[in-house]
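A.B. asks: Requesting a structural model of the entry that follows:
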Amino acid sequence: MSDDQIEAFWTRAITKARINQFEVVTGPDRDSALTPPAWSLDDETVEAALRDGKLVLMSAASQHEVLPKAWGLSILLWEDETPAALVQTTEVTVRTKEELDAEETIGDWAAVRDTIPAGASVVVEVFKVLADNA
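C.D. replies: Coordinates of the predicted model:
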């Protein structure tokens, strides 16, 4: 992953997503803005997130030392670790495996379902795409 690519994308995304007014998140000007964390997913999932404007991911609660917080920003990367989108966590909930099994399949549940033991808690994170790298 190139830090320069991520920095350049972050600079464009600040304007594209119109988040400059959020000084708490970005700082009072672009020079003081902290670049949010970057993380990658497979290209198929990234394409779906860009198409839908939304991404839902699930993981075992035991994988988290601290639960993620809603309203945080991050940079979603393609598999080759180039920036794809600026995303914001809009919702974080903890559900049981059984609750999720009883519902219509959402997000990546089908992919992670068999890795979660019965009775375990599952962290469900919902992300909104604020700006893509187009």
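A.B. asks: C-alpha only now, for contacts and for neighbours.
C.D. replies: Noted.
A.B. asks: just so I have it, where are all the strands in this protein?
C.D. replies: Assigned by DSSP state E, the strands in the chain fall at 38-40, 54-60, 73-77, 83-96, 121-132.
A.B. asks: Out of these, which is closest to Ala13?
C.D. replies: The minimum distance between Ala13 and the strands of the chain falls on strand 121-132, with 5.8 Å, by CA to CA.
A.B. asks: could you say what helices and strands that closest one packs with?
C.D. replies: With contacts defined as 3 or more CA pairs under 8 Å, 6 or more residues apart in numbering; DSSP states H and E, strand 121-132 has these neighbours: helix 3-16, helix 43-52, strand 54-60, strand 83-96.
A.B. asks: Adding distance to Trp109 and mean neighbour count as columns, could you present these in a markdown table?
C.D. replies: Below are the helices and strands packed on strand 121-132 laid out as a markdown table (distance: least, CA to CA, whole Å; neighbours: other CA atoms under 10 Å):
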| stretch | distance to Trp109 | mean neighbour count |
| --- | --- | --- |
| helix 3-16 | 29 | 16 |
| helix 43-52 | 13 | 15 |
| strand 54-60 | 6 | 20 |
| strand 83-96 | 12 | 20 |
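A.B. asks: please give me the structure for this one as well, since I'd like to look at both together:
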Amino acid sequence: MNFIAEAGFTSYPILLCAALTLGLAVRAFLRPSDTATDPGTIAGIDAVLFWGVFGAVVGLLGTLGGVAQAAAAIEAAGSVSPSLAWGGLRVALHPLLMGLLLLSVSLLLWFALRARRGAQLRPASAD
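C.D. replies: Model (predicted):
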């Protein structure tokens, strides 16, 4: 929880993207197998990847904003100890880590759902 709190205001949109990603993945997984070719099912599977990428972009923007704030604070303070400067940069990287973690999970879910859909489309063997 402390990690999420340190990520700042961008953690909330990233968590929303994570909830959307998970909800869409569960919805696509629970759909009946006869809807595998349905465009809505395919769009839902692709939306899993979209929200993961969107969360990563929000994390990158949050990190850039955090680095800019840290740089401004260091500039205003003048002489700052290296540990304090690196501590500010460490905190600024939290949104990016959250976004990349979300992207990794969404990529795995997207790949698994696409593979599952592809397996349902393969014809049965004639043996």
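A.B. asks: Quick check: TM-score for this pair?
C.D. replies: Overlay of the two chains. TM-score (TM-score structural alignment, normalised by the length of the second structure): 0.22; 53 aligned residues with a CA RMSD of 5.1 Å.
A.B. asks: Now tabulate the helices and strands packed on strand 121-132 of the first structure in TSV and tack on distance to Phe127 of the first structure.
C.D. replies: Putting those into TSV (distance: least, CA to CA, whole Å) gives the following:
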stretch	distance to Phe127 of the first structure
helix 3-16	16
helix 43-52	9
strand 54-60	5
strand 83-96	4
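A.B. asks: Check which residues of stretch 85-100 of the second structure are buried.
C.D. replies: Buried residues in stretch 85-100 of the second structure, defined by neighbour count with 16 or more other CA atoms under 10 Å: 88-100.
A.B. asks: can you tell me which of those residues are in helices?
C.D. replies: Cross-referencing those against helices under DSSP state H gives 88-92, 94-100.
A.B. asks: do you know how far Ala19 of the second structure is from Ala68 of the second structure?
C.D. replies: 28 Å (CA to CA, to the nearest Å).
A.B. asks: Apart from its neighbours in sequence, what residue is nearest the residue most central in space within the second structure?
C.D. replies: Geometric centre of the second structure, nearest residue: Leu102, 2.8 Å, by CA atoms, centre = their mean. Excluding the flanking residues, the one nearest Leu102 of the second structure by CA to CA, 6 or more residues apart in numbering is Gly52, at 5.6 Å.
A.B. asks: Just confirm the one you found contacts Leu109, I think it does.
C.D. replies: No - here Gly52 of the second structure does not reach Leu109: they are 9.9 Å apart, not a contact under CA atoms under 8 Å.
A.B. asks: So between these two, which is more surrounded?
C.D. replies: Legend: neighbour count by other CA atoms under 10 Å for Gly52 of the second structure and Leu109, higher for Gly52 (28 against 22).
A.B. asks: what sits against that one?
C.D. replies: Shown in contact with Gly52 of the second structure (CA atoms under 8 Å, 6 or more residues apart in numbering): 17-18, 21, 99, 102-107.
A.B. asks: let's see it at 6 Å
C.D. replies: If a contact means CA atoms under 6 Å, 6 or more residues apart in numbering, then Gly52 of the second structure has 102-103, 106 as its contacts.
A.B. asks: Within the helices and strands, which one has Arg116 of the second structure?
C.D. replies: Here Arg116 of the second structure sits within helix 94-121, counting by DSSP states H and E.
A.B. asks: The second structure: helices as residue ranges?
C.D. replies: In the second structure, the segments counted as helices under DSSP H are 2-6, 11-30, 39-77, 82-92, 94-121.
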